[in-house]
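> Okay, structure incoming, though there's no sequence with it:
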């Protein structure tokens, strides 16, 4: 009896060609939710390497601004109001409220209730502490409530403050510098992620004075405008 004909053995499937990192980045940039991006990064080491790269994270944040998780009350440290359902950020907001210290108990002074919230952006909160009602140049700190870290800003130097000082200041504002950072070389990326700026704007009767602090230099600088200039013109001069 003749032996049965041997069945052909199927060839092993050829391995799928790996997608280049540039194409993976373009795919991941189209994910709207950060949670979906986190799930994709957990799929394999290649995805995780692409997603965790600082260059990709900068591009993703530029296209997908951070969602609103809640708001802080200016004169009530610790009063954080997280987003509620059905807002899509409600789960992340609830987790942030549980993990972060919005009472700012880690600050150097024993009574954090004396601090007021001036501004908040990109996970940082700017706080001021006035020793009196007339103390415009107050103590300033930039806090990271999630990691319980802070940077206390040095006082504005007298050689900058005294020549511009007037007693009848109709307006004084303090806020985090909203100007986007320029891209840097890879060896400077970590410093870029940790850097920040603070602006103090003083609107006097006949002039507008701005003080700018940079965490990179650790110094204040001042710029003065004549009030006859329009605000738009002054802003253009400030950017230059």
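Good, I have the coordinates. Since the model is a prediction, treat every value here as computed from it, not as a measurement. Numbering: from 1, shown residues only.

> For the rest of this, base every contact and every neighbour count on C-alpha atoms.
Fine.

> Where does the nearest residue to residue 128 once chain neighbours are set aside fall, secondary structure wise?
Setting aside the residues directly before and after it, residue 128 is nearest to residue 140 in space (Cα to Cα, 6 or more residues apart in numbering), at 4.6 Å. Assigned by DSSP states H and E, residue 140 belongs to strand 139-144.

> if we can go back for a sec, residue 152 is in contact with the residue nearest to residue 128, correct?
Yes: under the criterion of Cα atoms under 8 Å, residue 140 makes contact with residue 152 at 6.1 Å.

> Next up, a structure to set beside the first:
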């Protein structure tokens, strides 16, 4: 009988090891390049500010990359926060916000801003009160009446305030005879040097111009030399230049009667002259100098319901001049936008107020400046017309644009 083999003992298998879950990756573990790529996809500048101040790591990453600032600006235009309006008999201008429900971060920025300008010094007897002369980099440049002779540069979002005196007329008139005129104060800021500022003012006599410059570094006004004589001047006119405009790093003053403009390069502080088309000669402020989204210098004006954009470039004859590049017919859109707020037989007039970052700010009114009108914006890149608000045309107004905050510039974060 064959012997039986003993039963085999089953091998005991080791207990099945539970699979280890992958370690969770927190957003703080991401590298700088990936974080900046995520921040680049945020919808607006207020959203970036909110994200950057979530933690010290995010703030340090955003502050340390000038290249990121350039890329973000190229993708996201500086947001329009609202408009400041000059009000007769008021100590400070009033403010009307632009309400966009789709951007809660912008609404939060408006709520936190000092739009009532409470940090400005109060002068009970000042008449008129503070008036807006210019705005740049999120700051307002305001002037008080000639009795107090005060100038203020104020950022309602950061509440940074600079006070400076008016230019000393004795220093300007020293060593010369004849009358001169001071006009148009402009604020010059640099993104790379937060906290510093310059203010430039135009001085002119019957045939020449010069710049008067204030620097926060020296805290003094510097009177620059007279420029060469202008090509032509009106006879017997005290003010032969219209109010100046800013665009593309330069300041522009149109001659009141001749077809040219005076241009001041704000970096080199040198004057030059630029011809205007003959059809704009002596026509008044029907055009506006500005810049496109990519920083190109442009000129925008209206003829009826046509919006025309011109660029300064070389023509086929080899001469630089203003050349009309594109026309935008707006009659159908304007009539539809203003429907219900005007009579059908009212004659609408379009006026361009400013051209900033490729956005044209304009208004449509029915001839009487005391009647309410629509304030509109038109994007030169997309051709989209947008209604902003309905208000009296008569009050001078200034669009307030949110600039890149100084707190997001730098290479480190203070402890």
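Received it, and whenever you're ready, just let me know what you need. Computed from a predicted structure; not experimentally measured.

> Using neighbour counts, pick out the buried residues of the following helix or strand past the strand holding residue 140 of the first structure.
Counting by DSSP H and E, the next helix or strand C-terminal to strand 139-144 of the first structure is strand 149-152. For strand 149-152 of the first structure, burial by neighbour count (16 or more other Cα atoms under 10 Å) applies to residue 150.

> ok, average deviation of strand 149-152 of the first structure from the second structure?
Compared with the second structure after fitting, strand 149-152 of the first structure deviates on average by 2.8 Å (mean Cα distance after the TM-score superposition for the first structure).

> how far does that strand sit from the chain's center?
The chain centroid and the centroid of strand 149-152 of the first structure are separated by 14 Å under Cα atoms, centre = their mean, to the nearest Å.

> which strands and helices sit next to that strand?
Under the contact definition 3 or more Cα pairs under 8 Å, 6 or more residues apart in numbering; DSSP states H and E, strand 149-152 of the first structure sits against strand 139-144.

> matching residues in the second structure for the strand it packs on?
Under TM-score structural alignment, strand 139-144 of the first structure corresponds to residues 150-155 of the second structure.

> how far out from the middle of the chain is that stretch?
17 Å.

> Count the neighbours of residue 59 of the first structure for me.
12 (other Cα atoms under 10 Å).

> so what's it up against?
By Cα atoms under 8 Å, 6 or more residues apart in numbering, residue 59 of the first structure lies in contact with residue 29.

> Name the nearest residue to residue 234 of the first structure, ignoring sequence neighbours.
In space, and not counting its chain neighbours, residue 234 of the first structure is closest to residue 225: 6.7 Å by Cα to Cα, 6+ apart.

> What distance do you get for the residue nearest the centre of the first structure to residue 175 of the first structure?
The residue lying closest to the centre of the first structure (Cα atoms, centre = their mean) is residue 122, at 2.1 Å. Distance check for residue 122 of the first structure against residue 175 of the first structure: by Cα to Cα, to the nearest Å, it reads 13 Å.

> now swap in residue 142 of the first structure and tell me
Relative to residue 175 of the first structure, and taking Cα to Cα, residue 142 of the first structure is found at 10 Å.

> where do the contact lists of those two overlap?
When contacts are counted by Cα under 8 Å, 6+ apart, residue 142 of the first structure and residue 175 are jointly contacted by residue 126.

> ok so, going back, list the residues that contact the residue nearest to the centre of the first structure.
By Cα under 8 Å, 6+ apart, the contact set of residue 122 of the first structure is residue 66.

> can you rerun that using 10 Å?
65, 66, 144, 176, 178, 196 (Cα atoms under 10 Å, 6 or more residues apart in numbering).

> Return the residue of the second structure aligned against it.
Alignment note (TM-score structural alignment): residue 122 of the first structure maps to residue 137 of the second structure.

> What separation do you get for that match and residue 265 of the second structure?
Between residue 137 of the second structure and residue 265 of the second structure the distance is 18 Å, computed by Cα to Cα.

> pretty sure residue 95 of the second structure is in contact with residue 156, am I right?
No: look at residue 95 of the second structure against residue 156 with Cα atoms under 10 Å: they stay out of range, at 11.1 Å.

> Mind checking which of those two has more residues around it?
residue 156 (22 against 19).

> rewinding a little: so what's the residue count around the residue nearest to residue 234 of the first structure?
Residue 225 of the first structure: 19 surrounding residues under other Cα under 10 Å.
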